[in-house]
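3D, please:
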Amino acid sequence: MGIHIQKGEEEELIVKFNYTSGRVKKIKLIDGRRWDPEEKFWTIPYTEEAVEQLFNIFEDEEILVDESLDLDIYRGSIGAQTWKSKVLGEMKEELKLQGYSPNTIDVYLTHINQFIKFHKKNPETLQQEDVRKYLLFLLEEKESSHSYANQALSSLKFLYSEVLHKQEVVFNLPRPKKEKKLPVVLSQQEVSKILNSIDNYKHRAILFLTYSAGLRVSEVVGLKINDIDSDRMLIRVRQGKGRKDRYSILSEAALKALREYAKRYNLAKWLFPGGKKGTHLTERSVQRVFKKACKKANIEKDVSIHSFRHSFATHLLEKGVDLRYIQELLGHKSSKTTEIYTHVSKKKLNNIKSPLDDLV
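Okay, here's the model as predicted:
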């Protein structure tokens, strides 16, 4: 049996092969690889880097790719695109020098990777019409959201203006009009069902903390032990979005869940350590925990871990908490961002009686 590659869940690829210690050593070289002990297979991120690594380390073996996947462009490309490594390396370096967050750096580099994958050419040789063609592809063929296309354009503007110094390529390119979408909010009953569906102490502590303080997933995985101030009942969020520190509230229930978890784990630096020594848990792991909890709780809404943050803000608003305090807890730069929760709060809508009720 060769190396079999299939499509997995949430931008992952499933990799199957008969066990040999050599093969296991090889796949462990891939960043983000994970062994599923229940299903007995490996998964790797569905990214260009991970796929190229896979083809590279198993180049002496037969690789069988599922028909639903288009991975042929990676075959034989290993080592042939040194310009790509150079461009991405220079962009990563410039983003770091300008103080961009690790999350933004990853997002921008992913967009540029997708842009290169689409054109299969060195971006230095491309013109504005090539950028326009790619943006139209995102909007029309891939049916990407306007915010995703805007993010892609921001990445390309940074590449051509700050790295390649070819500003004319992205000069005066129009941005897709921002969509006015309302966040999906869970009811308090639904939140309770999700939290009560978890038996694992670590997973329970993570989700309790995420909802109770309205944290972003990147913020909760990055918490250190000394960020929990149980005397003042506060959580210190270091370098959140926009490189800002802030405090959020620590609930009694979340603190209890944390203490139950801490009794059973040997914690050193990170509040939620990852699989590798000295690292914290990944965002993907928390997202997976949330999805499994939703499935177990029979939640049918299309929600993500970020929905806990939306729900936290909406529930506070419905309890009568001033919008300015909610803005501070969430770490929003502008009050306009926080005001979106007034549109999903049931507080005002529940006071409005439908005219139908007067008729029947």
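
alpha carbons only for contacts and neighbour counts from here, please
Fine.

what's the closest non-adjacent residue to Ser311?
Distances taken as CA to CA, 6 or more residues apart in numbering put Val185 closest to Ser311, at 5.0 Å, once the chain neighbours are dropped.

Test my guess that the one you found contacts Lys346.
No: Val185 is beyond contact range of Lys346, at 10.6 Å (criterion: CA atoms under 8 Å).

one more to line up against the first:
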Amino acid sequence: MIETEVPRKNKASFEKLIKVIRQRNYKKATEYTYLRYNLDFLLFANKPAEKVVTKDIEKYIDHLRKKKVSSSTIQINISSLKMFFEEVLDMNIFEDFRRPAREYKTPKVLSQKDISILLDFASESNRSHLLCALAYFGGLRVGEIIRLKWGQFDLTKRTIKVDSPIPTQNRIVLMDAELQKVLKKFEKEVGTEKSAFLFPGKYAGTHLTSRNVERLVGDLAKAAGIKAQVTLFTLRHSRAIHQLAEGKSLEDIRDFLGHKSLATTESYLPIRKNLRPQVRQKHIQDALKEIKRKYKY
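Below you'll find the predicted structure:
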């Protein structure tokens, strides 16, 4: 729960927010985020929530920008405030509010040489090897990897039924030969009970946390002598770029990564945003040519 005391003038409205959030059965982390960001805003505005106006929201967003808060965090702040004022308090203060455009940073890409070095180094542990292989060869997100159970694999059809934390991103992933090889080595070591997590946590019925997994992969990369900061997303993104270099289409990459929109896949490319459609298409084609030049075997 929130450690900071809620101002007396906002206790009633904040209790309403807590009640709505509890009714929706959000995850603890999501619940904390919504409460924390709304309380931070109320402390900044220093007035009863019912008297907040659009100008107060704009001042707060400027305040966050000056503190160099990331674009994604600002977007989550805005979503949290919209939920509170529109859905809990039934206030229409966002009608004239212009939401700032989300800024996308093109993720880092490892060379195929660095990927080979990392996977070779990770192979000293079957568990570490499989974690990296699922992100690189399978294109899975960290949240999808840590929730994997043995029952999601069909070794006959060579597929993984990926249950994403976001239902619209559920998909079937075809395993290539390299991923199957790594999986079978791990299977021999630990056995395969269909309802069991691939990567069990400390306590019965739990799985490894994303924090633990990311720390493990980051430490592996450092030990392997890779200078770039490496996460499982780095491996997933690197695989997508390597596939583009091999001639796969953006549509194929979209399906491989489980993106709902092609625009999300295009955001992986190092191109300027907010361009006219024709200009944007030229920039995309130029980016693809550069990727083929730089990353093709």
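
Could I get the TM-score for this pair?
The TM-score (TM-score structural alignment, normalised by the length of the second structure) is 0.77; 271 aligned residues with a CA RMSD of 3.2 Å.

returning to what we had before: alignment lookup: the residue nearest to Ser311 of the first structure to the second structure.
Matched across to the second structure, Val185 of the first structure falls on Val109, judged by TM-score structural alignment.

Give the burial count for that match, as a bare number.
The number of residues packed near Val109 of the second structure is 21, by other CA atoms under 10 Å.

Correct me if wrong: it contacts Arg236.
No: checked against CA under 8 Å, the pair Val109 of the second structure and Arg236 is beyond contact range at 9.3 Å.

Quick check: which element contains Val237 of the first structure?
Val237 of the first structure belongs to strand 234-240 when assigned by DSSP states H and E.

got a list of contacts for that strand?
213, 219, 223, 227-229, 244-250, 331 (CA atoms under 8 Å, 6 or more residues apart in numbering).

Now do the strands in the stretch 201-350 of the first structure.
228-229, 234-240, 244-249 (DSSP state E, counting those that start in this stretch).

Next, the angle from the second one to strand 244-249.
Computed by axes from the mean of the first three to the mean of the last three CA atoms, to 10 degrees, the angle separating strand 234-240 of the first structure from strand 244-249 equals 160 degrees.

mind listing what's buried in strand 234-240 of the first structure?
For strand 234-240 of the first structure, the neighbour count (16 or more other CA atoms under 10 Å) marks Leu234, Ile235, Arg236, Val237, Arg238, Gly240 as buried.

And for stretch 103-121 of the first structure?
For stretch 103-121 of the first structure, burial by neighbour count (16+ other CA under 10 Å) applies to Thr104, Ile105, Tyr108, Leu109, Thr110, His111, Ile112, Asn113, Gln114, Phe115.

closest to Gln189 of the first structure among these?
Closest approach to Gln189 of the first structure among these (CA to CA): Thr104, at 34.0 Å.

helices and strands around the host helix or strand of the closest one, which ones?
For Thr104 of the first structure, the host element (DSSP H and E) is helix 102-119. With contacts defined as 3 or more CA pairs under 8 Å, 6 or more residues apart in numbering; DSSP states H and E, helix 102-119 of the first structure has these neighbours: helix 82-97, helix 146-158.

what does it rub up against?
Residues contacting helix 102-119 of the first structure (CA under 8 Å, 6+ apart): 48, 88, 91-92, 95-96, 122-123, 134, 151-152, 155-156.

switch to 7 Å and redo it
Outside helix 102-119 of the first structure, the residues that touch it by CA atoms under 7 Å, 6 or more residues apart in numbering are Leu88, Lys92, Leu95, Pro123, Ala152, Ser155, Leu156.

Same check on stretch 211-229 of the first structure?
210, 234-237, 240, 248-251, 254, 269-272, 280-283, 306, 308-309, 312-313, 330.

How much space separates the equivalent of Asp176 of the second structure over in the first structure from Val217 of the first structure?
Using TM-score structural alignment, the partner of Asp176 of the second structure in the first structure is Ser251. Distance of Ser251 of the first structure to Val217 of the first structure, given as CA to CA, to the nearest Å: 18 Å.

got it, and Gly89 of the first structure?
Note on Gly89 of the first structure: its distance to Val217 of the first structure, by CA to CA, is 27 Å.

Pick out whichever of the two has more residues nearby.
More crowded of Gly89 of the first structure and Val217, by other CA under 10 Å: Val217, with 20 against 12.

counterpart of the more buried one in the second structure?
Alignment note: Val217 of the first structure maps to Val142 in the second structure; criterion TM-score structural alignment.

Check Lys25 of the first structure too.
Here Lys25 of the first structure stays unmatched in the second structure, going by TM-score structural alignment.

Can you name the helix or strand that Lys25 of the first structure falls in?
Going by DSSP H and E, Lys25 of the first structure is part of helix 21-27.

Which residue range of the second structure does stretch 55-62 of the first structure align onto?
Using TM-score structural alignment, stretch 55-62 of the first structure lines up with nothing in the second structure.

How about stretch 145-159 of the first structure?
With TM-score structural alignment as the criterion, stretch 145-159 of the first structure aligns to 70-84.

Please state the offset of the matching stretch from the chain centre?
16 Å (CA atoms, centre = their mean, to the nearest Å).

what's next to that stretch, contact-wise?
With CA under 7 Å, 6+ apart as the test, stretch 70-84 of the second structure has contacts from Leu17, Tyr34, Tyr37, Asn38, Arg102, Glu103.

just checking, what packs against the very next helix or strand once past the helix holding Thr104 of the first structure?
With elements assigned by DSSP H and E, the helix or strand that comes after helix 102-119 of the first structure is helix 128-136. Using 3 or more CA pairs under 7 Å, 6 or more residues apart in numbering; DSSP states H and E as the contact test, no helix or strand touches helix 128-136 of the first structure.

So which bits of helix 128-136 of the first structure are buried?
By 16+ other CA under 10 Å, the buried positions in helix 128-136 of the first structure come out as Val131, Arg132, Tyr134, Leu135.

what do you get for stretch 182-191 of the second structure?
Val182, Leu183, Phe186.

still on that earlier bit, identify the farthest-apart pair in the buried residues of helix 128-136 of the first structure.
The two members of the buried residues of helix 128-136 of the first structure with the most space between them (CA to CA) are Val131 and Leu135, at 6.3 Å.
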